[in-house]
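Peer 1: next comes the sequence, and after it the predicted model I'd like to discuss.
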Amino acid sequence: MKSKRRWQALCFALLATAPSVALADEGEQCFLHRELPVERQLRRLSIDLRGTVPDVAEYDAVAKLSELPDALLDEYLASDAFRVQIRRYHESLLWTNPAPALADVGFSLSTVNLDGSPVYYVPGQGKSALFRGGDGTHTCQNKPQDALGYDPVTGMPIVEPMGNDAAGAWSAEGWVEVHPFWEADPAKKVKVCAFDAQTTATYTLPPGDPDAGTHSCDHLLATNKAKSCGCGPELSYCMPAGVVQPLVHAALREQLLRLVDEHTDGTQPYSGLLTTKRVHYNGPLAFYFKYHAQRQTLSRTQNEHQASDGPLPDLAFTDVDTWVAVEREAPHAGLLTLPAFLLRFQTNRGRANRYRIAFLGQYFQPPSTKDTNCAKESDDLTRRCVCRNCHLTLEPIAAYFGQFTEAGSMSLRDFAREYPTRKACAKGIAPQNAGWCDRHYVAIPDETDPDLRPYTLKALQYADDEHPEIGPHFEAGPADLVKADIESGRFHEVAIEHLFSYLMKREPNLDPTTGDYEGDALAKIAADFRVHDDIRQAVRDLVKLPAYRRMP
């Protein structure tokens, strides 16, 4: 770009020093001011808006024209190919490729080969030991469970002694045939170890147990106490990761891109991309959030479906191509709170930073002077030397995303903001679990005994008098952050700058001291864009600029 500017300056200098020299024709002028032939304009427009070169008939149709007709531009902007191109443009802004691990040994399904026949089972050692005894490394035997029967009191499979290992005696049940949820053909069945194939929905722990009461088998805390819990009806509580995970990953990406489609086809305002509560689910996504998300261990991403996420549509896992719209509630705000965004940028700081880059055009740069008003060591990054220059800006913005768990997409809207003690925090989920507390909460240091310290949501760790913005921003959520930037006009201004760079393959010249300053033209388009809020019209205005028709 700098070399192009130098060449342009040279052109201006030559024209200024030799005003009496007449150029023979337009072709001898500085190339920066020469328009592309109409055929090359057509090629450029087609590649930018459709992602493909024109065919021979399209070239012939414009061969004798002096400029491209508006009807052709309208046709391109209304095409499905333009929809795909605008998807790609947003993918370049948002990096829509989340790939979290969605299964672990607690509910993933593996297969064991029993005399040439694959049999499904859950490989978790703790649960296997509960089922069969021994060291937890054993599976069922190669025998139909019907030949062994079921306990008339508990309803659980009857087992046969198999021997001893280093941990003691172990027994084994047989297998059963089950139609699995991932098979569209209801007649197709697979073999499953009978304990793992149990369809019980709940289990009950007796009085005197710390977790006495009835709990769901379909939850990460269906612990090794729950011998009656298996994979549920049609194995719905478990997953073969190789089958489920690719479809869910693809659906997470498509979910975001469908939102892009809705707000770039001219029927919905473009700014609604960041404000809408609407979201779409297909079969794999709905099934995952209904049965699997809450089963992931606390060391993996936390994506448990919450009330604010809206009702899940009743779709079978195999309904891959069926998409149903759902309305979410606060604190959701457009694509910024879709799993594809939250899982691609897994910290609140990362989410805030990507928002600044993609929608405000702002990047962090190191300070030019040494910061002396800082602490060499501090957990508070707004006070630590080197860090504080950026984090004074970043932390208040990151707080807007605080109602969503980090390393996950789960809404924390309905979670308690604080617990008085660690013990109370551990009881915040049933069955109680200290690991759950540590996953979402942090102790607030004070003078009291460590076991009596209050525990607050991690995003509120620094919500105090020294950081007065954190608490209000946390409660407001991303919607308030977006609202301010849309109302100020900054959102539309930056969108035009990004679109200009995408179409021109260079950044706009926003230096008003130069001869090829483009700021005024972009400001006019951005002002209009703010009114009509139609990205197709914005693209139309940009490709009609003289700069778009000039030699690159």
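Peer 2: Received it, and whenever you're ready, just let me know what you need. Numbering: from 1, shown residues only.
Peer 1: C-alpha only now, for contacts and for neighbours.
Peer 2: Noted.
Peer 1: any idea which element residue 527 lies in?
Peer 2: For residue 527, the host element (DSSP states H and E) is helix 519-532.
Peer 1: what's next to that helix, contact-wise?
Peer 2: Helix 519-532 has contacts (CA atoms under 8 Å, 6 or more residues apart in numbering) with 269, 489, 492-493, 496-497, 508-512, 535, 537-538, 541-542.
Peer 1: another structure for you, compare them:
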Amino acid sequence: MRRCGVADTYANTYNERTDAFNMEPELIADSVVRNDEPYYNILTTRRSFVNGTLSEFYRERQGVGIFNVTAPAPLETVPAIAYNQPGTWQEYTRSAFHSGVLTTPSFLYRFPTQRARVNEFYEAFLCKTFVPSKDPLPPPEDPSHRDNNLARRAGCNYCHATIEPTGAHWGRFDERNSLFLSPERYPRFDPKCQTCALNGDTSCGGECGAYVMQAFDEDAANSLGMLKTYLYRTSSEEPNIEGGPALLVQRMMQTGDMERCTVKRIWNEFLGRAMTVQEQQLYLDSLSKNFASNHHSLKSLIETLVMTDAYRRID
């Protein structure tokens, strides 16, 4: 989370804020592990931390134009720490729309689009990557090649049929910044924006940047004045937007993929290599089930892993 070309007069302040933003998710994860809480609280907890740098940033409303960040909680609940105390961190509780490290400024800026956020979530917590299909494409004249909805476009739909609705879980978090688009300020539909769009005023006084303002296809024509994140979403996918990343974690917890991925990553960390196919057959399911039955305690997983024959054979 660094930015090139920042003027020297702002460099120190910018770097201090960058360092603080990057430290925040580490402290969230550290607190979960040290307290032996369910490991996936790192993805859902509202707990967070501020130091002097972030306290002043939030409480004094500084940094607009360098960092666009919605205050994570009512300002009176953000700990008041002097700016000259960057090493002093205090815990506090963020607003209800937050979800662990997945809504921290560090995560949202490092992965600036909904698609990037989905890709990182799948790779980091599900051990999955998106790989294009090897199936042949339809002929060039097929209209699906020109579909603006990537979940339907030929050559794109194989991955984006999953990426687009999953990315909607970050639909209330703006792209390329860390702003939360609250339902109160940004309703699903804004009649003023629709009126401007129908009259050809796509700027609408600068008030409708988050809304569909141009009819570049039939779906968009039927969605003028609608918040962009709802465009192309089906009725079954729209709850993802309001449920946020916490809903995504809740759903993924039901598949077993998160447990298996965590086991693989801890295995790699402790043995210095990935599981072999044979080791996956011997250990993956049992370690994953043990991890789940012990309330996703990372401490318990590590204790079980280091007792395996595979670990004890390390030279």
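Peer 2: On my side now, so go ahead. Please read these numbers as outputs of a predicted model, since none were measured by experiment.
Peer 1: need the TM-score between these chains.
Peer 2: TM-score of the superposed chains, computed with TM-score structural alignment, normalised by the length of the second structure, equals 0.84; 303 aligned residues with a CA RMSD of 3.2 Å.
Peer 1: any of the contacts of helix 519-532 of the first structure buried? List them.
Peer 2: 269, 492, 493, 496, 497, 508, 535, 537, 538, 541, 542 (16 or more other CA atoms under 10 Å).
Peer 1: ok, back up a step: mean deviation, the helix or strand following the helix holding residue 527 of the first structure versus the second structure?
Peer 2: Moving toward the C-terminus from helix 519-532 of the first structure, the next helix or strand (DSSP H and E) is helix 535-543. Taken against the second structure, helix 535-543 of the first structure registers an average deviation of 1.8 Å after superposition, with mean CA distance after the TM-score superposition for the first structure.
Peer 1: now helix 535-543 of the first structure and helix 519-532, what's the angle there?
Peer 2: Using axes from the mean of the first three to the mean of the last three CA atoms, to 10 degrees, the direction of helix 535-543 of the first structure lies 160 degrees away from that of helix 519-532.
Peer 1: against the second structure, where does helix 535-543 of the first structure fall?
Peer 2: Mapping helix 535-543 of the first structure onto the second structure (TM-score structural alignment) gives residues 298-306.
Peer 1: tell me which element the counterpart of residue 356 of the first structure in the second structure is part of?
Peer 2: With TM-score structural alignment defining the correspondence, residue 356 of the first structure maps onto residue 122 in the second structure. Under the criterion of DSSP H and E, residue 122 of the second structure resides in helix 114-125.
Peer 1: gap between the helix or strand following that helix and the chain center?
Peer 2: Sequence order places helix 157-167 as the next helix or strand after helix 114-125 of the second structure, per DSSP H and E. From the chain centre to the centre of helix 157-167 of the second structure is a distance of 15 Å (CA atoms, centre = their mean, to the nearest Å).
Peer 1: can you list the residues that contact helix 157-167 of the second structure?
Peer 2: 114-115, 117-119, 130-133, 150-152, 233, 237, 240, 248.
Peer 1: if you set the cut-off to 10 Å instead, what comes out?
Peer 2: The contact list for helix 157-167 of the second structure (CA atoms under 10 Å, 6 or more residues apart in numbering) reads 113-119, 121-122, 129-135, 144, 149-153, 171, 229-230, 232-234, 236-241, 244-245, 248.
Peer 1: just give me the residue closest to the centre of the first structure.
Peer 2: residue 340 (1.5 Å; CA atoms, centre = their mean).
Peer 1: could you find the counterpart of that residue in the second structure?
Peer 2: Match for residue 340 of the first structure (TM-score structural alignment): residue 106.
Peer 1: mean offset of the host helix or strand of its match relative to the first structure (after superposition)
Peer 2: Secondary structure from DSSP H and E places residue 106 of the second structure in helix 105-110. Averaged over the aligned pairs, helix 105-110 of the second structure sits 0.9 Å from the first structure after superposition, using mean CA distance after the TM-score superposition for the first structure.
Peer 1: which helices and strands sit right next to that helix?
Peer 2: Packing contacts for helix 105-110 of the second structure, counted by 3 or more CA pairs under 10 Å, 6 or more residues apart in numbering; DSSP states H and E, involve helix 8-34, helix 114-125.
Peer 1: okay, the ones you listed in JSON lines with mean neighbour count and distance to residue 68 of the second structure next?
Peer 2: Below are these laid out as JSON lines (neighbours: other CA atoms under 10 Å; distance: least, CA to CA, whole Å):
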{"stretch": "helix 8-34", "mean neighbour count": "16", "distance to residue 68 of the second structure": "12"}
{"stretch": "helix 114-125", "mean neighbour count": "19", "distance to residue 68 of the second structure": "17"}
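Peer 1: to residue 195 of the second structure, which of the ones you listed lies closest?
Peer 2: Closest of those to residue 195 of the second structure is helix 114-125, at 27.7 Å (criterion: CA to CA).
Peer 1: how far off centre is the closest one?
Peer 2: Put simply, helix 114-125 of the second structure sits 7 Å off its chain's centre (CA atoms, centre = their mean).
Peer 1: now the angle between helix 157-167 and it, please.
Peer 2: Using the same axes, to 10 degrees: helix 114-125 of the second structure against helix 157-167 is 90 degrees.
Peer 1: derive a PyMOL selection command for the buried subset of the contacts of helix 157-167 of the second structure.
Peer 2: A single PyMOL command selects the buried members of the contacts of helix 157-167 of the second structure (16+ other CA under 10 Å):
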select buried, resi 113+114+115+116+117+118+119+121+122+144+149+150+151+152+153+171+229+230+232+233+238+240+241+244+245+248
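Peer 1: with adjacent residues omitted, what lies nearest to residue 73 of the first structure?
Peer 2: For residue 73 of the first structure, ignoring the flanking residues on the chain, the nearest one in space by CA to CA, 6 or more residues apart in numbering is residue 540 at 7.5 Å.
Peer 1: nope, residue 308 of the first structure is what I meant
Peer 2: residue 329 (4.8 Å).
Peer 1: SS state for the counterpart of the one you found in the second structure?
Peer 2: In the second structure, residue 329 of the first structure lines up with residue 95, judged by TM-score structural alignment. Counting by DSSP: H, G, I helix; E, B strand; the rest coil, the backbone at residue 95 of the second structure sits in coil.
Peer 1: all set, thanks.
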